[in-house]
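Visitor: Give me a 3D structure for the following:
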Amino acid sequence: MMHHIHYLDKKSVDYLSEKLTNHYLTHPEYNEIVVVGVGTNRYSGDALGPTVGSILQAQFNDNRQIRIFGTLERPVHALNLKKTLTYIAKKHSRAYVIAVDACLGQYYKIGTLQLVEEPLAAGISLNKELPPVGQIHLKGIVNNHGPLNHKVLEHTSLTFVNEMAEVISRIIAKSIQEVVPNLIPAQMPGDQATNQTS
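Guide: You can find the predicted model right below:
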């Protein structure tokens, strides 16, 4: 199921955070939350995921139940995505994983946020086959899909991407505040490790 709303809509944070929380509560068997911001810092249009990761990392750095992978400093992209997911599966096997990524779409949908209740299929806009990410994912449509998608991503407004990242971060942060009290307490010593990025 997909839920969508424009990032400038005043109801966007409340609407999508509620949907995200409800999705978690249908399977509340996790002991931590992992957010994976997929993308790169090389193209402004593809920096949405890492920007969200950096914002959330600063906000939840001291929370041992929240793990952030994919920031502007240490992005998760096509070259290291598989390695990152292998690490998450090994070290955070009972985590609820939320993926965040930019995507391209029809012109009139630019600025739309999509919360999709299934794993993220990263790299589709650039015709890349990458492993699925997360139990659920948030995407922001940053520009128009076309024959030169790399160029489109290069010439996307960074201000626009940053504004959208702020909204997505607020959505995830609000949902996290609701979900954390429902997380199962960690039992294994490895789960007590301090927060870290990829």
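
Visitor: can we go C-alpha only for contacts and neighbour counts from here?
Guide: OK.

Visitor: isn't there a strand covering L115?
Guide: Yes. Per DSSP: H, G, I helix; E, B strand; the rest coil, L115 lies within a strand segment.

Visitor: Tell me who's in contact with the closest residue to it other than its chain neighbours.
Guide: Using C-alpha to C-alpha, 6 or more residues apart in numbering and skipping the chain neighbours, the partner closest in space to L115 is L138 (4.6 Å). For L138, the contacting residues are 98-101, 113-116, 168, by C-alpha atoms under 8 Å, 6 or more residues apart in numbering.

Visitor: one more to put side by side:
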Amino acid sequence: MGRLSIVNKPGIVESSWHYEDPTCAEKIRDAYCNLLLTLNPGLARQVVIMCIGTDRSTGDSLGPLVGTRLLQYGMTETSVLGSLEYPVHAVNLEQTLARVSESWDQPFIVAVDACLGRTDRIGYVSVKPGVLRPGTALKKELPPVGELHISGVVNVAGFLEHIVLQNTRLGTVFKMADTIARGIWLAHLSLTE
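Guide: Purely as a prediction, here's the structure:
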């Protein structure tokens, strides 16, 4: 079920797995640690996890669900932004990015968000280097976020994306969010040992 492909920067591997893979959380942990240590050597910069989305749309709730779960695991609100209670979404994204820039000197932002894709990719979680472009599925012009991102394909792209996001199965999004949050949590546990 897993797929690995080398990307442009030496030593950086892009990874993608289906959330139902029993080892998906561990694979997310490994890919996340690899990329985080490659892109942020020695963890010299403060890591801020920005979970993007809204609880007003089932498909777009992946980010806030991940953020909420990370807070339940015990990660602090200073390192996790975006939850069901305090979502980071299209309306407040620029303000949140400005607040992060004011709060930390050159923070290393990890972005987490839902995305749409091909039918055969629904349920896949990707851990990739580079920026996340939130709002792309809905053709929104939002600022790029992060230097590392994790995205989950929650439904199919290509037609009436807004309605597709509204009609995405919550159970799928919830289980995917739980797997992503567990992978991130395991990564942070292993990095702080």
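
Visitor: So the residue nearest to L115 of structure 1, which state does it fall into?
Guide: Assigned state for L138 of structure 1: strand (three-state reduction, three-state DSSP).

Visitor: if I look at the residue mapped onto P134 of structure 2 from structure 1, how far off is K10 of structure 1?
Guide: When structure 1 is aligned by TM-score structural alignment, P134 of structure 2 is paired with A122. Distance, A122 of structure 1 to K10 of structure 1, using C-alpha to C-alpha, to the nearest Å: 28 Å.

Visitor: When those two are compared, which one has more neighbours?
Guide: Between A122 of structure 1 and K10, A122 has the larger neighbour count (other C-alpha atoms under 10 Å), namely 24 against 10.

Visitor: Would you agree the more buried one is in contact with H137?
Guide: No. Under the criterion of C-alpha atoms under 8 Å, A122 of structure 1 makes no contact with H137, lying 10.2 Å away.

Visitor: shared neighbours of the two, anything?
Guide: Common neighbours of A122 of structure 1 and H137, using C-alpha under 8 Å, 6+ apart, are D101.

Visitor: about what we covered before: helix, strand or coil for the match of P134 of structure 2?
Guide: coil.

Visitor: For it, give its distance to K139 of structure 1.
Guide: A122 of structure 1 sits 10 Å away from K139 of structure 1, going by C-alpha to C-alpha.

Visitor: Which neighbours do the two have in common?
Guide: Each of D101 lies in contact with both A122 of structure 1 and K139 under the rule C-alpha under 8 Å, 6+ apart.

Visitor: what's the neighbour count on R118 of structure 2?
Guide: 11.

Visitor: Give me the aligned partner of it over in structure 1.
Guide: The alignment partner of R118 of structure 2 in structure 1, by TM-score structural alignment, is Q106.

Visitor: try V47 of structure 2
Guide: Alignment note: V47 of structure 2 maps to I33 in structure 1; criterion TM-score structural alignment.

Visitor: Next, the contact list for its match, please.
Guide: Residues near I33 of structure 1 by C-alpha under 8 Å, 6+ apart: 65-67, 95-98, 176.

Visitor: Which two of those have the greatest separation?
Guide: Spanning the widest gap among these are Q65 and I98, at 13.5 Å by C-alpha to C-alpha.

Visitor: and R170 of structure 1, what does it touch?
Guide: R170 of structure 1 is in contact with V13, counting by C-alpha under 8 Å, 6+ apart.

Visitor: quick one: it is in a helix?
Guide: Yes. Assessed by three-state DSSP, R170 of structure 1 belongs to a helix.

Visitor: and it, what pairs with it in structure 2?
Guide: In structure 2, the residue matched to R170 of structure 1 (TM-score structural alignment) is R182.

Visitor: center of structure 2, which residue is that?
Guide: Taking C-alpha atoms, centre = their mean, the centroid of structure 2 lies closest to V112, which sits 1.7 Å from it.

Visitor: before we move on, which element is that residue in?
Guide: For V112 of structure 2, the host element (DSSP states H and E) is strand 108-117.

Visitor: mean shift between that strand and structure 1?
Guide: On superposition with structure 1, the mean distance recorded for strand 108-117 of structure 2 (mean C-alpha distance after the TM-score superposition for structure 1) is 0.8 Å.

Visitor: that older thread, per the alignment, the residue nearest to L115 of structure 1 pairs with which residue of structure 2?
Guide: L138 of structure 1 maps onto I150 in structure 2 when the alignment is built from TM-score structural alignment.

Visitor: Just give the closest residue to the match of R118 of structure 2, not the sequence neighbours.
Guide: Nearest to Q106 of structure 1 is N144, by C-alpha to C-alpha, 6+ apart, at 5.4 Å.

Visitor: Roughly how far does the one you found sit from G111 of structure 1?
Guide: For N144 of structure 1 relative to G111 of structure 1 (C-alpha to C-alpha), the value is 10 Å.

Visitor: Ok, Y7 of structure 1 next?
Guide: Remark: distance between Y7 of structure 1 and G111 of structure 1 (C-alpha to C-alpha) = 6 Å.
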